[in-house]
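Chemist: Here is my input; please provide its structure:
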Amino acid sequence: MKATYPFLTVVLILLFLLFPTNYSHAENIKCNNIVRAVRPCVVFFRSGSGVTGMPPAMCCAGVSTLSQMANNTTNRATVCRCVQLAIKNMRITDATAKALPRRCGITLPFSFSPYVKCPG
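Modeler: Down below sits the predicted model:
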């Protein structure tokens, strides 16, 4: 059975409610802002074209925002942990997750993966 967008929206809302939204004192970076940035990527992750397809422009804009947020060691660790949590909870494959920044042409200061060891 295919996951529906309303179901994924419910999962994302549950992420906001069940998990801490701020991992550190890092310039007020909150996990719900990270999840919001990658929310447009759900289509890319779930469409079956994840490794080879092109993500939507809004998805790449969100990934670019993550790159800008991870501007120092503390922020990088916070963004990494939030991304890792979001990827795990959305049950995205490692290959698809790792492909996203590359498909957007964006370099992140950490691996976009559910299995990455985040700095700090």
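Chemist: Only C-alpha atoms from now on, for both contacts and neighbour counts.
Modeler: OK.
Chemist: can you map out the helices along this structure?
Modeler: For the chain, applying DSSP state H gives helices covering 5-18, 31-38, 42-46, 57-69, 73-89, 94-104.
Chemist: other SSEs contacting the longest one?
Modeler: Just to be clear, that refers to helix 73-89. Counting contacts by 3 or more Cα pairs under 8 Å, 6 or more residues apart in numbering; DSSP states H and E, helix 73-89 is packed against helix 5-18, helix 31-38, helix 57-69.
Chemist: Save these as CSV, and put in mean neighbour count and distance to Ser49 too.
Modeler: Listed next are the helices and strands packed on helix 73-89 as CSV, based on neighbours: other Cα atoms under 10 Å; distance: least, Cα to Cα, whole Å:
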stretch, mean neighbour count, distance to Ser49
helix 5-18, 13, 16
helix 31-38, 20, 16
helix 57-69, 18, 14
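Chemist: Second chain to compare with the first, below:
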Amino acid sequence: MMKPMCMVLIVTMLMMAVMPQGEAAIGCGTVVSYLNSCIPYLTGKGPLGSCCGGVKGLNSAAKTTPDRQSVCGCLKSIAGSYSVNLGKAAGLPGQCGVSIPYKISPSTDCSKVK
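Modeler: Purely as a prediction, here's the structure:
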């Protein structure tokens, strides 16, 4: 459990270092804090549990286009560099009753998210 958490923190720190400041209110640290309870489910080590609460909270917090693009970039980075089940990650919003305007995938073009 510690190794996946370390990877998430490393990815978060890298994303925060390269993100332009002041454009989006939601950074990767915030994304990780909302979705931390999803890690066991997405890595096949646990049930869905309380993950949907975080998914719904993050969706509610991402109100502007820059916020949604920032969240998309963080999710894309995590999905591409972290050992998550991409099918579970892509299906998570629908499973939690949330609609997002993009697919959670390493190939998503976040600049097109509105």
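Chemist: Number of residues surrounding the counterpart of Ala62 of the second structure in the first structure?
Modeler: When the first structure is aligned by TM-score structural alignment, the residue opposite Ala62 of the second structure is Ala70. The burial count assigned to Ala70 of the first structure is 20, neighbours taken as other Cα atoms under 10 Å.
Chemist: Look up the closest residue to Ala70 of the first structure, ignoring the ones flanking it.
Modeler: Arg76 (4.1 Å; Cα to Cα, 6 or more residues apart in numbering).
Chemist: and the residue mapped onto Leu42 of the second structure from the first structure, what does it touch?
Modeler: Counting by TM-score structural alignment, Leu42 of the second structure lines up with Phe45 in the first structure. Under the criterion of Cα atoms under 8 Å, 6 or more residues apart in numbering, the contact partners of Phe45 of the first structure comprise Ile92, Thr96, Ala97.
Chemist: swap the cut-off to 10 Å and go again
Modeler: Val51, Gly53, Pro55, Ile87, Met90, Arg91, Ile92, Thr93, Thr96, Ala97, Ala99, Leu100 (Cα atoms under 10 Å, 6 or more residues apart in numbering).
Chemist: Tell me the one of the residues you listed nearest Cys31 of the first structure?
Modeler: Ile87 (11.9 Å; Cα to Cα).
Chemist: Hmm, the closest one is touching Thr93, no?
Modeler: Yes: in this structure Ile87 of the first structure lies within contact range of Thr93 using Cα atoms under 10 Å: 8.4 Å.
Chemist: For these two, list the residues in contact with both.
Modeler: Common neighbours of Ile87 of the first structure and Thr93 (criterion: Cα under 10 Å, 6+ apart): Phe45, Ser113, Pro114.
Chemist: Distance of the alignment partner in the first structure of Gly29 of the second structure relative to Val83 of the first structure?
Modeler: In the first structure, the residue equivalent to Gly29 of the second structure is Asn32, according to TM-score structural alignment. Separation of Asn32 of the first structure from Val83 of the first structure (Cα to Cα, to the nearest Å): 10 Å.
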